[in-house]
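need a 3D model of the sequence below.
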Amino acid sequence: MTLPVIGAHIGVISEVFYQKLFAAVPSLRTNLFNRSNQANRTQQQALASSVASFATLLVTREPSDIDAIMARIAAKHASLGVTADLYEVVRTHLFAAIVEVLGDAVTPQVAGAWNEVYTLMANSLAEQESQLYQDAGVTDGRVWRQALVAAREYDGSHSATLFLRPLDGKPFRNHRPGQYTSVRIRFADGTEQIRQYTVTHGRQSGEWALSIRRVRGGLVSSILVDKVEDGDQLAVSHPFGGVVIDNDDAPLLLISAGIGVTNTMATLQHLATYNPGREMTIVHVEKSAYEHARRIEFSTLVKALPNAELFLRYTDYDGMHDDGRNPLTRVPLPTDAHTYVCGPVEFMRSIRLELISAGLSPASIHFEAFAPGSWLGLESEQTPVP
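Reported below is the predicted structural model:
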């Protein structure tokens, strides 16, 4: 059993790996990987968690479970335009890091076992990403197109909504409620950074709307909120993401906090057109009405859905109980509901515990989280998701 040999050192290995990778291919550090996540070490932690979780699943679960778990990462990679050749670059520097950290402990048996783990993981991701590109009707990695900022409006004290139209006049690809697009920003020094934002419908047919909240110290969000103007152009990707609302008729429970409201907005827009009579319970938590992005449109959509019940909670939140109140108090929770949650990670963890305590099945509770490694522990009690 070689899992403990590398698993015990995977955090250090991840650090050394990124040092080697970025030294060999500097553009990956400046243009592809999130610089903020590199600085606060969450990128390194996410890699360690991903590899360790995948290896654990190989020896503890059915192989058929693995592709579903990799689907989140594959969708994120597709939105970045990652292609299969990158996995061989990663393999080279990952195994160089393993040898540097573990030295003689890397026996042929250990090296062979972990090479197999990496190959299975890389193949799973590459195959799913290739299928995503095929479904999008694009060549592998060719996901980018130019969009015109048709309008922008401040949306609360820390947010803005950008209304985008295709620059070439060809309609945007239809998105499913809950999918996201990547936005690529070029800086004055020629380097780039990419971030993901939930896609919602704009005010006109064929228009996308992206609502962005300024992140403290954020390299991209501050530009999108404060500097992008009408008439500017942005590079955006095709829509990706598998945490989408199903087409079932089962009751829906939609829970959001902060800018996570955009996932709920996308769902409400979709249901208003395709299934307005679906039963749904909506809970949104925000610091104040002034902070509530898309507040008027949100309220208008809810009122137009005859079987929708809304619970607004305007209060400070970092975790669910910071002010001594539970946002789910006095909210009827149908135990057969399909539940979708989007917000700060600690908020989602707290909500999950409350929902399971109320009798909802862990398998029926779905989460959207964009921070690297933040899916861990959210999908179910039994299955870690890297």
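
all contacts plus neighbour counts: C-alpha atoms, from now on.
OK.

so which residues of the protein form strands?
Using DSSP state E, the strands found in the chain span residues 144-154, 159-166, 180-186, 192-198, 200-201, 208-213, 233-237, 252-257, 280-286, 308-314, 338-342, 365-368.

ok, now how distant is the nearest residue to Gly231 once chain neighbours are set aside from Ser79?
Using CA to CA, 6 or more residues apart in numbering and skipping residues adjacent in sequence, the residue nearest Gly231 is Val149, 5.2 Å away. Plainly put, Val149 is 20 Å away from Ser79 if you go by CA to CA, to the nearest Å.

who's more crowded, the two?
Ser79 (29 against 22; other CA atoms under 10 Å).

show me the contacts for the residue nearest to Gly231.
Neighbouring residues of Val149 by CA atoms under 8 Å, 6 or more residues apart in numbering: 162-165, 229-234.

cool, Val215 as well?
221-222.

same check, this time on Phe240
Shown in contact with Phe240 (CA under 8 Å, 6+ apart): 75-76, 78-79, 175, 179-181.

ok, Tyr314 next?
285-289.

can you do 6 Å?
285-288 (CA atoms under 6 Å, 6 or more residues apart in numbering).

how about these, which pair is most distant?
The most widely separated members of the contacts of Tyr314, counting by CA to CA, are Val285 and Ser288 (8.7 Å).

the two: which has the busier surroundings?
For Val285 versus Ser288, neighbours defined as other CA under 10 Å are more numerous around Val285 (26 against 14).

was I right about that one contacting Ala257?
Yes - assessed by CA atoms under 6 Å, Val285 is found in contact with Ala257 at 4.5 Å.

still on that earlier bit, I'd like the strands of the chain laid out as TSV, including distance to Glu100.
TSV is the format used below for these (distance: least, CA to CA, whole Å):
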stretch	distance to Glu100
strand 144-154	37
strand 159-166	45
strand 180-186	35
strand 192-198	30
strand 200-201	47
strand 208-213	41
strand 233-237	37
strand 252-257	43
strand 280-286	47
strand 308-314	52
strand 338-342	40
strand 365-368	36
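
figure out which of those is closest to Val99.
strand 192-198 (31.0 Å).

I'd like the structure of this one too, to check against the first:
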Amino acid sequence: MLSDKSRPVIEATAAVVAEHMPEITPKFYAHMFEAHPELMDGTFSRANQRNGEQAQALAGSIVHFAVHLLEHPDTLPETVLARIAHKHTALGITEDQYQIVYENLFWAIAQVLGDAVTPEVAEAWTEVYWLMADALITLEKDLYAKQANDKMWTDWRVASKEPTGNAAVTFRLEPADDTPQTPGQPGGYVSVRIKVADGLRQARQYSLSGDAAATDHRLITVKLDEAGEVSPVLIQSVEVGDVVEVSNPYGDITLQDSAAPLVLMTAGIGITPAAAILSALAEQRSDRAVRLLHGDASWDSVALRDQVLEAVQALPDAQADLWLGVVPEQAPEGVTVHEGQVDASQVELPAGAEYILCGPLAFMQSARSSLIDAGVPATSIRYEIFGPDLWLAA
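Next up, the predicted model:
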């Protein structure tokens, strides 16, 4: 895939570029937003710029792509590309924006690396960039083509707000006009875009926490991040009857048509996509072996707990194990409660299972390591991460 001319140049410079990416990407974003401030209004997350997470994720994805081209010249890192493409389409990224990114990124590379960026080096890394960009553009065009409409954003009215768990609220959204809507998939998500305190529009992704395939409503569950820009507005200021902008549904970590056992390992608000998956399986009257392993502060902290319990009890071969910081005096019916943090070694896992992880990054890294140590193939483990993929960046 990478040309014979560029390969030795990338081999010789990959380590240097990777080493300096933490310096390159902040310069890139600052320069791009100065030239194109409109990109901060409803497309890029201002919070992820402030905390540096978006810069880390971009650096990780580019370096990962370049290294993959060197180590696996006949393939592309499809899993990584799919994850990025779904995030992009949920934000309405367009093909012309890749040229803007290219111009500003390579300006930043030249600023940081200086004379080391010879014409040969610039040409080779340009090839890497456009190989990655063209692959993403192709994936994103295909995703956009599957929408039931040709709009990036449509208006949805808040029909209800219901508190659930600790500092979380489930929103029921209903279409505010007659735009055809795209069915979602259990485990998928939508972006919600609203105006924040200073009038700037900001978008965040939220899992479809139930009725994922419905087109006459969307259910999302939002946990309050007191330091955030969007969740406080949604929870504290957006009222029933208000209208918000919502994207079409996307997501690459969704329920697959499979007979294999399924293990959902979650923590905190990471239970939201698992809740949708469990509800979908219960509605299908699935006979799959399903195991939920969830960690939380207490039983009262568990978001969507009634929905999860109902689904688990409706499935013929489902079990739920909860690890809680504070153990209730009486365990809820149908749930086995443990004290402490999620520990898969304390339960019997079904052979040949597929695994989906969702929760804080440290939790997922620990869970994945314990599963691999227990002999689970890495290819059987998928993860959903909220926000930029810092796991890849690491």
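
quick check: the aligned partner of Lys161 of structure 2 in structure 1 vs His175 of structure 1, distance?
Matched by TM-score structural alignment, Lys161 of structure 2 corresponds to Arg152 in structure 1. In this view, Arg152 of structure 1 and His175 of structure 1 are 21 Å apart by CA to CA.

looks like Pro183 of structure 2 contacts Thr215 (just checking).
Yes - contact criterion CA under 6 Å: Pro183 of structure 2 and Thr215 qualify, at 5.5 Å.

who has more neighbours, the two?
The neighbour comparison of Pro183 of structure 2 against Thr215 (other CA under 10 Å) goes to Pro183, with 19 against 14.

now do the same for that one: its match in structure 1.
Aligned against structure 1 by TM-score structural alignment, Pro183 of structure 2 finds its counterpart in Asn174.

buried set for the longest helix along structure 2?
For structure 2, the longest helix by residue count, based on DSSP state H, is helix 7-35. Neighbour counts over helix 7-35 of structure 2 (16 or more other CA atoms under 10 Å) mark 7, 9-10, 13-14, 17-18, 21-29, 31-32 as buried.

stretch 209-216 of structure 1 too?
In stretch 209-216 of structure 1, counting by 16+ other CA under 10 Å, buried: 209-214.

ok, now stretch 251-259 of structure 2?
Neighbour-count burial for stretch 251-259 of structure 2 [16+ other CA under 10 Å]: 251-255.

also stretch 126-139 of structure 1?
126, 128-130, 132-133, 136.

same question, stretch 149-165 of structure 2
Judged by neighbour count using 16+ other CA under 10 Å, the buried positions of stretch 149-165 of structure 2 are 152-159, 161, 163-165.

output these as a markdown table; include the columns distance to Leu208 of structure 2.
Output for these, formatted as a markdown table (distance: CA to CA, whole Å):
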| residue | distance to Leu208 of structure 2 |
| --- | --- |
| Met152 | 18 |
| Trp153 | 16 |
| Thr154 | 16 |
| Asp155 | 17 |
| Trp156 | 14 |
| Arg157 | 16 |
| Val158 | 15 |
| Ala159 | 15 |
| Lys161 | 15 |
| Pro163 | 16 |
| Thr164 | 15 |
| Gly165 | 16 |
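
re the thing from before, how about the match of Pro183 of structure 2, nearest residue that isn't a chain neighbour?
Nearest to Asn174 of structure 1 is Pro239, by CA to CA, 6+ apart, at 8.0 Å.

which position in structure 2 aligns with that neighbour?
Pro239 of structure 1 maps onto Pro249 in structure 2, by TM-score structural alignment.

the residue in structure 2 that Val302 of structure 1 lines up against: neighbouring residues, count only.
For Val302 of structure 1, the aligned position in structure 2 is Val312, judged by TM-score structural alignment. When neighbours are defined as other CA under 10 Å, Val312 of structure 2 has 24 of them.

and Val312 of structure 2, what does it touch?
Counting by CA under 6 Å, 6+ apart, Val312 of structure 2 touches Ala318.

what's the separation between it and Gly165 of structure 2?
Distance from Val312 of structure 2 to Gly165 of structure 2, counting by CA to CA: 18 Å.

re earlier: and the gap between the match of Pro183 of structure 2 and Leu162 of structure 1?
18 Å.

before we move on, what about Asn275 of structure 1?
From Asn275 of structure 1 to Leu162 of structure 1 the distance is 27 Å (CA to CA).

just Arg173 of structure 1 next, same as before
Computed as CA to CA, the Arg173 of structure 1 to Leu162 of structure 1 distance reads 18 Å.

which one of the two is surrounded by more residues?
Taking other CA under 10 Å, Arg173 of structure 1 and Leu162 do not tie; Leu162 has more neighbours (24 against 12).

the more buried one: what's its closest spatial neighbour, skipping adjacent residues?
Arg152 (4.5 Å).

also Gln319 of structure 2?
Closest residue to Gln319 of structure 2 apart from its sequence neighbours, by CA to CA, 6+ apart: Arg291 at 5.0 Å.

can you name the residues that contact the counterpart of the one you found in structure 1?
Using TM-score structural alignment, the equivalent of Arg291 of structure 2 in structure 1 is Thr281. Taking CA under 6 Å, 6+ apart, we find Thr281 of structure 1 in contact with 253, 308-309.

gap between Thr281 of structure 1 and Leu328 of structure 1?
11 Å.

do the same with Pro306 of structure 1
21 Å.

between the two, tell me which one has more neighbours.
Leu328 (18 against 13).

what is the equivalent residue in structure 2 for that one?
In structure 2, the residue paired with Leu328 of structure 1 is Ala344, using TM-score structural alignment.

same deal with Phe367 of structure 1?
Phe367 of structure 1 maps onto Tyr383 in structure 2, by TM-score structural alignment.

ok, Val143 of structure 1 - contacts?
By CA under 6 Å, 6+ apart, Val143 of structure 1 lies in contact with 81, 237-238.

if you tally nearby residues, what's the number for the residue nearest to Asn174 of structure 1?
Using other CA under 10 Å, Pro239 of structure 1 has 24 other residues around it.
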